[in-house]
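Enquirer: Predicted coordinates and the sequence they were generated for:
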Amino acid sequence: MYFKLIVILGVITPNIIAQVPNLGFCPGYIPMADFNMNRFLGKWYESERYFTFSEVGSRCVTTNYAKGPNGKIFVSNKITNRITGVKRIIDGEINEIAKGGEGRITVKYNTLPVSYDTSYVILDTDYDSFAVLWACSGIGPIHTQNAWVMTRERLPAGTVLQKAYGVLDKYKISRAFFVKTDQESCALTADDFGTPGFAPDEVDENDGAVKSQGLEKSAVSVPEHILKSSELEKIEAPQQIKELPQESTVLNTKPESQPEKLIEKIQSA
């Protein structure tokens, strides 16, 4: 009985108490309108987030959304422990997407000892570079908030982060509680290079269906200094070796046999 209670608290606590607590009810933030889940599919890197005890010492945090053959959308969260280097994977599936094009998602996680649902709101995204996610849960007169800044690139440019900060400022979400997620020197995986199904590059404007999935956006770029050095190292091919004479004088010379020499000596004697 006590063991089950500890497990349940261990799962629920990071999602309720370990966020930023506030008095009163959850703010009525309006989710993004005309949200397109198909364009949202793919890999996202956690750039910044509200402080949570459950993610202390974590690094290289990513979230991947992928649609299965049956139409279900699966979610995979990968978190690497900063101290041990052990990677933890938490898988789930989207149970509900808000109707009417609202950016509200409910995910059910089944890989933990106790399955649970969590809901969050997409406040805004351009689908190609950044997304701002927010969640809130309340117990009586107290509520806790959580927020994430997600990016398509592991190390986004400052201009991308400024777009996300603009969304936070629009909703008056304090940036004082944000911590930066360490994404330096993370181990590369196949989906870092845009495996098919994770990085759609062409989407139908009518229904958001993926029309083609290419790897051009995710092609590995060669550093400029390497390109320059390779241009300087142009090695000329060796000159062609001159052809030998068709008939070698050595081969054409027929050595005299020993019996013929002996006969000549006898005749001359």
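Expert: Thanks, I have the structure now.
Enquirer: Please count neighbours and contacts with C-alpha atoms only from this point.
Expert: Noted.
Enquirer: hey, where'd the helices end up in the stretch 51-200 of the chain?
Expert: For the stretch 51-200 of the chain, applying DSSP state H, counting those that start in this stretch gives helices covering 158-170.
Enquirer: got a list of what Glu102 touches?
Expert: By C-alpha atoms under 8 Å, 6 or more residues apart in numbering, the contact set of Glu102 is Pro31, Met32, Ala33, Asp34, Phe35.
Enquirer: Assumed the second one was part of a strand.
Expert: No. Counting by DSSP: H, G, I helix; E, B strand; the rest coil, Met32 falls outside a strand, being coil.
Enquirer: The structure to be compared is supplied as follows:
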Amino acid sequence: MGLFQNIREQDTAPPRHRGSLCPTYYIYRINIIITDIRETTAPEIGESGAISYRFRFVKMGATAKMMMMIMMMMTMMMGVKGQVYFRGACPITPIIKDFDLERYLGRWFEQEKYFVAYQEVGRCWSYTYIKDYRTGNITVRADFWDILLNRPTVLTADVTAKRPYSAPSFLTYTLHGMPFIEVHAQVLATDYDSWTLEYACVPQPIGHTRRVRIQTRSPHPPYHVIEEAKTTLISLGIDVKFLEKQDTSCYKHY
């Protein structure tokens, strides 16, 4: 029996046209199975459109399995990045020319986001941006509640602004130990003190995918903070109906 199975199950939705201002999108069901024999199979596509990835590893501890699974999932999702597809090319989004990464440092708690498959391994995600003032390097520490081991888990990535003058709000994340994997995100808007909006758009052979995330300084922000963030998203032309409220019940444990 698989050690970790059915991380997320969401029936495949057929393409739907919701008018000229709304996208066609697909949601996939993803099954992850881990056993103790070294073998990796190609993804299996069922009749319903569900996608199953089957990973088998040589015997190792539970923590090592979990970390390996996260890395494998991030790798396999590099070409997809998210599960919400939109028609056409990526829209042009505004650049925060005076983005202040120093003010952005500190902890942000995830409140709502578009579905992202590799994050389904945990709950209560938060991100703490830390600067090493000796070297000038910035890292982000991702804390989440590990649903396999039922305890807090940490991932760390390096953060760089590759175009600090022309596009300082476009950030690149490189997971420690996996320099060949880069994840890109844009800070669409932030007030630095209460909320921030992170966004990414990835071109696909047909259309594109988007990642959208609302984060707040408080683990349990008042209603008006989330509403202000959503109003800002709408003003920027970002569809808020695909946002999913995230579990915040376990922030008190770490």
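Expert: Arrived safely, thanks for sending. Just so we're clear, the structure is a prediction, and the values are computed from it rather than from any experiment.
Enquirer: and which of the contacts of Glu102 of structure 1 is nearest Tyr50 of structure 1?
Expert: Pro31 (18.6 Å; C-alpha to C-alpha).
Enquirer: now the aligned partner of that closest one in structure 2: how far from Arg103 of structure 2?
Expert: Taking TM-score structural alignment, the alignment pairs Pro31 of structure 1 with Ile95 from structure 2. Distance of Ile95 of structure 2 to Arg103 of structure 2, computed by C-alpha to C-alpha, to the nearest Å: 17 Å.
Enquirer: again, but for Arg134 of structure 2
Expert: From Arg134 of structure 2 to Arg103 of structure 2 the distance is 18 Å (C-alpha to C-alpha).
Enquirer: and what of Pro152 of structure 2?
Expert: Look at Pro152 of structure 2 and Arg103 of structure 2: by C-alpha to C-alpha, they are 27 Å apart.
Enquirer: just Gly88 of structure 2 next, same as before
Expert: With C-alpha to C-alpha as the criterion, Gly88 of structure 2 and Arg103 of structure 2 are 35 Å apart.
Enquirer: So for these two, which sits in the more crowded spot?
Expert: Taking other C-alpha atoms under 10 Å, Gly88 of structure 2 and Arg103 do not tie; Gly88 has more neighbours (13 against 10).
Enquirer: That one reaches Ile206, doesn't it?
Expert: Yes. Counting by C-alpha atoms under 8 Å, Ile206 is a contact partner of Gly88 of structure 2 at 7.4 Å.
Enquirer: And the strands in structure 2?
Expert: With DSSP state E, the ranges of strands along structure 2 come out as 30-35, 39-40, 44-45, 51-56, 85-86, 106-113, 122-131, 138-146, 151-160, 170-175, 182-190, 195-203, 208-216, 244-245.
Enquirer: Could you dump those strands into CSV with mean neighbour count and distance to Lys230 of structure 2 added?
Expert: Listed next are these as CSV, based on neighbours: other C-alpha atoms under 10 Å; distance: least, C-alpha to C-alpha, whole Å:
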stretch, mean neighbour count, distance to Lys230 of structure 2
strand 30-35, 19, 28
strand 39-40, 12, 41
strand 44-45, 14, 35
strand 51-56, 18, 32
strand 85-86, 22, 19
strand 106-113, 22, 10
strand 122-131, 20, 19
strand 138-146, 20, 23
strand 151-160, 17, 26
strand 170-175, 19, 20
strand 182-190, 19, 11
strand 195-203, 20, 9
strand 208-216, 23, 8
strand 244-245, 14, 12
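Enquirer: Adding distance to Met74 of structure 2, write the ones you listed out as TSV.
Expert: Shown next, in TSV, are the strands of structure 2 (distance: least, C-alpha to C-alpha, whole Å):
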stretch	distance to Met74 of structure 2
strand 30-35	13
strand 39-40	15
strand 44-45	18
strand 51-56	13
strand 85-86	18
strand 106-113	17
strand 122-131	13
strand 138-146	14
strand 151-160	12
strand 170-175	10
strand 182-190	9
strand 195-203	15
strand 208-216	14
strand 244-245	20
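Enquirer: Which among the ones you listed is found nearest to His253 of structure 2?
Expert: Closest approach to His253 of structure 2 among those (C-alpha to C-alpha): strand 151-160, 7.9 Å.
Enquirer: Where does that closest one end up in structure 1?
Expert: So strand 151-160 of structure 2 sits over residues 86-95 in structure 1, by TM-score structural alignment.
Enquirer: how far out from the middle of the chain is the matching stretch?
Expert: 14 Å (C-alpha atoms, centre = their mean, to the nearest Å).
Enquirer: what's the answer for stretch 91-106 of structure 1, then?
Expert: The answer for stretch 91-106 of structure 1 is 22 Å, by C-alpha atoms, centre = their mean.
Enquirer: Likewise for stretch 147-166 of structure 1?
Expert: Centre-to-centre, stretch 147-166 of structure 1 and its host chain are 15 Å apart (C-alpha atoms, centre = their mean).
Enquirer: if you line the two up, which stretch of structure 2 does it fall on?
Expert: Counting by TM-score structural alignment, stretch 147-166 of structure 1 corresponds to residues 212-231.
Enquirer: which of the contacts of Glu102 of structure 1 are buried?
Expert: By neighbour count, with 16 or more other C-alpha atoms under 10 Å, those hold Pro31, Met32, Phe35 as buried.
Enquirer: export these to TSV and tack on distance to Val167 of structure 1?
Expert: Shown next, in TSV, are the buried ones among the contacts of Glu102 of structure 1 (distance: C-alpha to C-alpha, whole Å):
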residue	distance to Val167 of structure 1
Pro31	12
Met32	11
Phe35	15
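Enquirer: And those, which is closest to Asp124 of structure 1?
Expert: Nearest to Asp124 of structure 1 among the buried ones among the contacts of Glu102 of structure 1, counting by C-alpha to C-alpha, is Met32 at 5.4 Å.
Enquirer: nearest spatial neighbour of Met74 of structure 2, skipping sequence neighbours?
Expert: Counting by C-alpha to C-alpha, 6 or more residues apart in numbering, the nearest residue to Met74 of structure 2 once its immediate chain neighbours are dropped is Tyr118, at 5.9 Å.
Enquirer: Could you find the counterpart of the one you found in structure 1?
Expert: Using TM-score structural alignment, Tyr118 of structure 2 pairs with Ser54 in structure 1.
Enquirer: coming back round to it: please identify the buried residues of the match of stretch 147-166 of structure 1?
Expert: Neighbour-count burial for stretch 212-231 of structure 2 flags Val212, Arg213, Ile214, Gln215, Thr216, Arg217, Ser218, Pro219, Val225, Ile226, Ala229, Lys230 (criterion: 16+ other C-alpha under 10 Å).
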